[in-house]
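1. no sequence for this one, just the structure:
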């Protein structure tokens, strides 16, 4: 079930490298069981579960029970907030890169 109001900030959820790796792993499959995800890390099942809980609280991960197994699936929709935030500020990077290019070109012409 997708939460309409995630209880955790998406930026907080993706701040941790382990959680970003979990997102990456989940992006490569429709869904993965906990034991497959845990095998990719040098930490125990409980630690991986805690990271998955943070991702679930941010709405980035959905889970379902299949017998005794829990399977996890990526819900990439909340990442749109991150994309929109980065896109807004990218205009500053573009402007600064253009200025740097102009400055370097001016310095090059002055030397010749």
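-> Received the coordinates, thanks. From a predicted model like this one, the values you see are computed outputs, not experimental measurements.
2. make it CA atoms for all contacts and neighbour counts henceforth
-> Fine.
3. Have a look at the protein and report its longest helix.
-> Using DSSP state H to define each element, the chain has its longest helix at helix 79-111.
4. Show me what it packs onto, helices and strands only.
-> helix 10-14 (3 or more CA pairs under 8 Å, 6 or more residues apart in numbering; DSSP states H and E).
5. For the helix it packs on, which helices and strands make contact with it?
-> Counting by 3+ CA pairs under 8 Å, 6+ apart, helix 10-14 packs on helix 45-57, helix 79-111.
6. What is the distance between that helix and the centre of its chain?
-> Chain-centre distance of helix 10-14: 7 Å, with CA atoms, centre = their mean, to the nearest Å.
7. C-terminal to it, what's the next element?
-> Going down the chain from helix 10-14, the next helix or strand is helix 17-27, by DSSP states H and E.
8. Second structure for comparison follows:
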């Protein structure tokens, strides 16, 4: 009996969250610097604060951003640990694909 596959649901939620161009843009803006409020993140996007808030809620649920209440506003920042797990998954997948490609090449050459 083969071992059970690892639970990929946390990583899947990260990839699902990052599969949206608006959320990816928001994450990129947060990666570039300090924690920011919804108002700051909305500036220059053409989106409403409510729209940005909804996207940030998805990113927070996926574990890639966190919010901290400061006075009357929430400030959002990147959670590196949430992105690190997705990075580890991609590294494992890359190794597996590399190994599969090597086996295929050996099979074709023999």
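-> Everything's here; your move. Here the structure is a predicted model, which is why all the values come from computation and not from measurement.
9. In JSON lines, list the helices and strands packed on helix 10-14 of the first structure along with mean neighbour count and distance to residue 35 of the first structure.
-> As requested, those are exported to JSON lines (neighbours: other CA atoms under 10 Å; distance: least, CA to CA, whole Å):
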{"stretch": "helix 45-57", "mean neighbour count": "18", "distance to residue 35 of the first structure": "7"}
{"stretch": "helix 79-111", "mean neighbour count": "11", "distance to residue 35 of the first structure": "25"}
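10. OK, contacts around the most centrally placed residue in the second structure?
-> Central residue of the second structure (CA atoms, centre = their mean): residue 14, 4.2 Å from the mean position. Residues in contact with residue 14 of the second structure (CA atoms under 8 Å, 6 or more residues apart in numbering) are 59, 62-64, 82-83, 86.
11. Can you find the partner of it in the first structure?
-> Matched to the first structure by TM-score structural alignment, residue 14 of the second structure sits across from residue 10.
12. re the thing from before, from the contacts of residue 14 of the second structure, pick the one nearest residue 22 of the second structure.
-> Nearest to residue 22 of the second structure, judged by CA to CA, of those is residue 59 at 10.8 Å.
13. So what does the closest one match up with in the first structure?
-> Counting by TM-score structural alignment, residue 59 of the second structure corresponds to residue 55 in the first structure.
14. swap in residue 49 of the second structure?
-> The alignment partner of residue 49 of the second structure in the first structure, by TM-score structural alignment, is residue 45.
15. how much space between that match and residue 111 of the first structure?
-> Noted for residue 45 of the first structure: a distance of 61 Å to residue 111 of the first structure, by CA to CA, to the nearest Å.
16. ok, now residue 84 of the first structure?
-> Noted for residue 84 of the first structure: a distance of 42 Å to residue 111 of the first structure, by CA to CA.
17. returning to that earlier point: kindly provide the distance from the match of residue 14 of the second structure to residue 56 of the first structure.
-> 10 Å.
18. what's the answer for residue 65 of the first structure, then?
-> Distance of residue 65 of the first structure to residue 56 of the first structure, given as CA to CA: 14 Å.
19. Could you do residue 17 of the first structure as well?
-> 16 Å.
20. repeat for residue 38 of the first structure
-> 16 Å.
21. Enumerate every residue touching residue 70 of the second structure.
-> By CA under 8 Å, 6+ apart, no residues touch residue 70 of the second structure.
22. Skipping adjacent residues, who's closest to residue 44 of the first structure in space?
-> Leaving aside its chain neighbours, residue 44 of the first structure sits nearest to residue 38 (6.8 Å; criterion: CA to CA, 6 or more residues apart in numbering).
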